[in-house]
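Asker: Here is a sequence with its predicted model. Questions after.
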Amino acid sequence: MLQTEAFGVSRKAGRGRHHMDAVLGVGMIEGVFGATPRAAEHRVAPVAKPFAVPLDPLADFGSWIVEFGVGAPLPAGNAVGPDRLGGKGAGLVAMARLGVPVPPGFTITTEAGRRMAAAGEAAQLPPAFEARIAEALARLEGRAGSRFGGTDAPLLLAVRSGAQASMPGMMDTVLNLGLNDRTVLALAARHGDARFAYDCYRRLIQTYAPVVLGVPGRVFDRLLDEFKDARGLLRDADLTAEDWQTLLPQFLAAVQAHTGQPFPQEPAAQLRAAILAVFRSWMNPRAVAYRALHAIPDSWGTAVTVQAMVFGNRGEDSGSGVLFTRDPSTGEPGLCGEFLANAQGEDVVSGIRDPDPLAARADDARADRSMERRLPAVYADLCAVSARLERAFGDMQDIEFTVESGRLFVLQTRSGKRSAAAAVRIAVDLADEGIISRRTAVERVDPQALDELLRPVLSPEAAPNAIATGLAASPGAATGRAVFTAEEAVRLAQAGVPVILCRPETLPDEICGMQAAVGILTARGGFTSHAATVARGLGRPCVAGARALRIEPEAGRMTIGTILVQAGDLLTIDGGSGAVLLGAAPLLTPQADGAVARLLAWTQAEGRRAEDPARIRA
C-alpha cells in the first residue's frame, strides 16, 4: 500500500491559466486549451522540490476516478480541469459533453499520480483503490456491451498518460490490454477476422513488454524485420493471420527469455501493471528532461486514462490519423494532418510508416490515397467535428482520431504546438473571426517567441542546389555538422559546435539531442510525427520524411543516391521549404509580415487601455 503523498506543493501556480470552464457549462476554456503551449510553458512556476506526507487511510478513492462517454455520470464542472484530469482526460470529458464521439472510459486523477510518484518503483495500488477501479471498469463494460477478459465479446483497453501540460511522446501508453491466448480467439471469432485479432495481440506485446516488463522494444522490431525480410514483405499490413500466428510464439519466447516469466495471461493483472507503469513514466528520464526544458513542474504529476479500444487496424475502411485545425508551421487556416489506413495511432506519430494526406490536393501526387478520397463521408464528419472543437476551445487544436469500420472516434484534442509565426497568425485570425478577443490574442503570443520570427530562412538562390527534399515540418533554416546520434549531438553542442541531428526517425528518448541540435532531419515520418511536433515545440527547424535519404546511424553516415554524407560534414536544412543542402548555404533574415504588425498595434492599444485611470478605478 502507498505510504506517502508526493510532490505536495500547491497547484495554484498555473491553475488560473489551466482551468476549464466553457465547454463544461460555464464559459470559455482557458489555460492549456486557451493559450499557446509555448506561452504557457514560459509562464509556469519553477520546479519545486517534492515533500511527502502520510497517506490518509480514509482517502476518498472514488473521487480519484472520473468517468466519461455516453451514459457516464457527468462530473461537477470544477472537478474536471486539466490540473486534475490532465489535458487528455479534461479534453475527453469536454468532448463527451459536446456530443463528440469518444470511446468511453475513465480517468484516474493527478492526485493519485502524485502519490504514485512519491512511492517510486515500490508503488502499488491500495486494495480500496483497486476496488474503485474495478467498479468503474464494470460500469464501462456495461456501456461498451462487452466484458474485459471475456471469451464471447472481449473488451480491450488502452491505458494512456495525460499531464496538465502537453508532453508529446514523453510518457508511456499501453494498447490492446485484455488479450491473451484465449481472448485472441474470441476476438477473431467476434469480428470474423483472425488477422486483425493476432495483429492486436502482437501490438499488446510490443507496447506492454517494453513499458511494463522492461524488455527492449528493438527485440520485437528485429524479430519482425527478420520475418518480413525472409518472406519478402515490406509492410506489417502485408502479414497474414498465419504469419502472425507463426511470429507470436517468438515474441512470447522473447519475453520469457528477458524476464524469466511468461507473458501475463490474466487481464486484470495486465491492467493493474499497466496503470502503475504509466504513472511511473512521469519520472522516466526523457519526461524529466522534457519538463526541465519547458519549465514544467515535477510537482504536477500525471493522470492516467483507461479507455475502451477502437480499432484503426480493422481493414481499409479503418485507420488512424492526427490533424491540426490550422497549419502549425505557418498558421494558415484549414485542416493540416495525416492518415494511415488499416493502422493504429502509434503507427502515425512514431514515424515508422509514411502516412497519407487528409485532403486530396491537386498538387499532391498522393491525392488518390488521401482520406478525403478513400473515406469521403468520414472525412466530412471529421471536418465538422474539428471546426466545432476549435470554436469551443477557442484555439487551434491538435486532434488524434481513429476510424473503425467507417465510424469516426476522437481520442484526444489539445491546443497544438506551433511555430512563432503560426502563433501570431493564428491569434490574429481567431480574433478576426470573433472566436477570441484582441486582448486574448495579445496574451496568447509569448514575447520571447517573437524572436523566432527573425530566424534565418534559406536564400531563394540556394534552393536549386538541394540534394534532397522532405516535408517542411518546422520553419527556419540552420547550418551545422551532421551527427547521427542524440548523444553525439549533446557532446558537440556542449563544445560549441552547431549540429544537425540526422535520424531515420526520432524517438522520445532522444529529446536531449533534439534540444542540443540547431536543426533536425529525418528520413521517415510525416508532418505530425514525433520529430515534427517536438521540433515545433522547441523552436528548431525540421525537415521530416526525406525519403531519398538512407540514414545509417551505426555507420555514422547517410547516402542520397551516389552522394555520401559522413559525421562532421556540413549540412544546411530549411524547415520552411523542406530542402536539404550540402555545406553552408546563404541564409536571409525575414521581414515581419502583416499579422505581426497588427498584433504589435493591438499590444500597444491594450497597453494604453491598461494605463487608463478609468479602467484602473473600475
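Answerer: Perfect, thanks for sending it.
Asker: only C-alpha atoms for contact and neighbour calcs from this point on.
Answerer: OK.
Asker: tell me the SS of the residue lying closest to residue 343 once chain neighbours are set aside?
Answerer: The shortest distance from residue 343 to any residue other than its chain neighbours is 4.4 Å, reached at residue 313 (Cα to Cα, 6 or more residues apart in numbering). Secondary structure of residue 313, reduced to three states by DSSP: H, G, I helix; E, B strand; the rest coil: coil.
Asker: mind listing what residue 313 touches?
Answerer: With contacts taken as Cα atoms under 8 Å, 6 or more residues apart in numbering, residue 313 has the following neighbours: 196, 319, 341-344, 404.
Asker: Second structure for comparison follows:
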Amino acid sequence: MVQWVYNFGAGAADGRAEMKNLLGGKGANLAEMASIGLPVPPGFTLTTEVCTRFYEDKCTYPTELKGQVAKALARVEERSGQKFGDATNPLLLSVRSGARASMPGMMDTVLNLGLNDWTVAALAKRSGDRRFAYDSYRRFVQMYSDVVLGIELSHFEKLLERAKQRRGVKQDHELVAEDLEKLVMDYKARVHVEIGMDFPEDPHEQLWGAVGAVFNSWMNQRAKTYRQLHDIPESWGTAVNVQAMVFGNMGSDCATGVAFTRNPSNGANDFYGEFLVNAQGEDVVAGIRTPQELTIKARKSHGSDLPSLEEVMPNIFRELCTMRQQLETHYKDMQDIEFTIQQNKLYMLQTRTGKRTAHAALQIAVDMANEGLISKSQALMRLKPELIDQLLHPTLDPKAKKQVIAKGLPASPGAAAGKVVFSADEAVRRAKDGEKVLLVRIETSPDDIHGLHAAEGVLTTRGGMTSHAAVVARGMGRPCVAGAGAVQVDYAAARLSVGSVTVQEGQILTIDGVTGEVILGEVPTVPPQLSARCRRGPSSRLRPPWARLAAPCRWLRSWCRWWRPCRS
C-alpha cells in the first residue's frame, strides 16, 4: 500500500530533509527538526503525490488516504494529550501548504481549525481567558470563510471595523471578549447570507475542507504567477501539513515571530527578525501590526522604542539563539525560521533556506567559507549569475540634493524611482506601457505578486523587515522600504500624503532600500564602482565554474569581491 501520510513530532519522524520532493520543503524540514530534537508541535504531512493524484483524478483522493489521515490524527492526539473535536480538552490544528520550492504566501493556510461553539467554550475554560478563545475563533471563521468557502475578506473586515468603532478603539487587540463573541456571530450570519449555508461546525468536515482548499490553491492565480516567475513546474504539486496548534496570542507570556539566522539584506552574521507579543503568525508576516525587533542591537539601529525579545523574554531569546546555531550547523546555510512562544515555552514551526539579496548571498558565502561551515567551491556554486547581476544595480548619488519626506525600515537594499501606483494591476498595466513604477501599499498581500514583479520597488506604510512585502522583494531583488508610518495612503483618491506633502498617482518618488528614506521626485544614480584591488583581477586559474555564463565584467566584479577576502 502506498504511504500517503508521514508523521512527525515527539523527537521522531517518518521523513527527513532529503525527502523534499515527496514531503515538500515545509514537511521535510518539520520532520528533520523533530528528528534532531527541536521542539516541533506534532503533526503529519500529506505528500505531493496526493496533490498529483488529486488533479489527475478530477479532484478526488486516493481511497486509502482517509484511513491513513485518521491514524495520523490519532497519533497527534496521543502526542499532544488532546482530542480533536472534544468539548473538554480540544485539539486544534493548523493546515498549511508546503511545495518543494519555497513559495512564500502564495498558497493557502488555515489556523485554529477545530473550533466551534462547543470547543471554543472548552478553550476559554482551559486557558482561563475568554478573550483569547474568541479571538482565535473569529480568526478561524474569517480565514476558513476566505480560504475554503471563497467569501471575500472585505465582508469580514467591514464587520471588524464596525466592532472597533462600537468599542471606540483602533486596534484589533483592544477588543474585549464580548466584542469578539458578537463578531463571531456576525461573521457566521454573513457566511449564511453569502453562500446560503451555515458555517460548518463539524471539526472533521472543517479538516477535509481545509485540506481540499490547500490542494486547490496550488492552481490559484497568484501561485501560477509565482511559478512562472521562478520556473517552478506545475507537475511538482504541493504537500499539506496538518499540525497541532500552539498559541502566541494566549497572553503576555506568549509571542510569535519570524527570524533569519543571518541578515538577508546585507549578509551580516547577525540574528535578524521580528516578533509580536500576544499575536498569531499572520500578524507578523501580513504587516497588520508593526512588529518588535529580536535583538537590542537591531532595536537601537532602527530607532524603535519597543523592547526587543532579548529584553522581554531573555531566557527564550537565549534558547532561540542556541537553535539558530544548531540549524545553521545542521543545514550549512542561512535559515528562515518561524517560531511561537506559548506560556514561556518555545516551539519551532518552520525552517527553510532563507531568501536573500545578491549582496547578502555574496557575504554569506564568503563568511561561511571562512568559518569552515562550507567549502570555497560550495560557496562559489551558490552565487548564481542572476544574483550577481543584481550587484551591478546603480545606487543613489550621495552628492545629489534630495527632499526626504518620510523614513521607514530598509527592508531590501537598492534604489528605485518610479511613478507612484497604488494597485498591483495598475503597476502591471503601466509597466507594460514602458513606464517605471513604484508600488505603494498600506500592506501587501500574496495577491500583489504580479505587481511586485512589475514594479521597480515597493513602499509599505505598515509591516516590518519580515513582512510579506520585504521577503518577496528581497527574493526578487527589488528595493523595499516597509513600515513608513508617516505616509498616509488614500486608495480611493489615489494619493499619499506626508504632513503637508501630497503625492498623486503618477507622480515620481524615490526609495532607498539601504537607508529607508522616501524621497520626493527622482534622485540621480551612480553606477557601482570597483575597488582598486578588484580592478587588479583574480588569477585566471581560479576562475569559478559558472564564470563563462555571465558577462566578463559581471564575473570580474563578483569574483574579485568574493575571492580576495575569502583566500586571506
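Answerer: All right, it came through fine. Just so you know, these numbers come straight off a predicted model, no measurement behind them.
Asker: how about residue 403 of structure 1, what does it touch?
Answerer: Taking Cα under 8 Å, 6+ apart as the contact definition, residue 403 of structure 1 lies against 310-312, 317-320, 378, 409.
Asker: measure it to residue 433 of structure 1 for me?
Answerer: Computed with Cα to Cα, to the nearest Å, the distance linking residue 403 of structure 1 and residue 433 of structure 1 is 30 Å.
Asker: same question, residue 417 of structure 1
Answerer: Going from residue 417 of structure 1 to residue 433 of structure 1 by Cα to Cα gives 21 Å.
Asker: Those two: which has the busier surroundings?
Answerer: When neighbours are counted by other Cα atoms under 10 Å, residue 417 comes out ahead of the other of residue 417 of structure 1 and residue 433, with 26 against 10.
Asker: looking at it, the more buried one is touching residue 38, isn't it?
Answerer: Yes. Look at residue 417 of structure 1 against residue 38 with Cα atoms under 8 Å: they come within range, at 7.1 Å.
Asker: joint contacts of those two?
Answerer: Shared between the contact lists of residue 417 of structure 1 and residue 38 (criterion: Cα under 8 Å, 6+ apart) are residues residue 537.
Asker: So the residue nearest to the spatial centre of structure 1, which state does it fall into?
Answerer: Centroid check for structure 1 by Cα atoms, centre = their mean gives residue 168 as the closest residue, at 3.9 Å. Secondary structure assignment for residue 168 of structure 1 (three-state DSSP): coil.
Asker: The equivalent of it over in structure 2: what's it in contact with?
Answerer: When the structures are aligned by TM-score structural alignment, the residue of structure 2 matched to residue 168 of structure 1 is residue 104. The neighbours of residue 104 of structure 2, taking Cα under 8 Å, 6+ apart as the test, are 468, 471-472.
Asker: out of those residues, who's nearest residue 150 of structure 2?
Answerer: Checking the contacts of residue 104 of structure 2 against residue 150 of structure 2 by Cα to Cα gives residue 468 as the nearest, at 21.8 Å.
Asker: Which position in structure 1 pairs with the closest one?
Answerer: Applying TM-score structural alignment, one finds that residue 468 of structure 2 aligns to residue 530 in structure 1.
Asker: Can you give me the distance of that match to residue 350 of structure 1?
Answerer: Plainly put, residue 530 of structure 1 is 6 Å away from residue 350 of structure 1 if you go by Cα to Cα.
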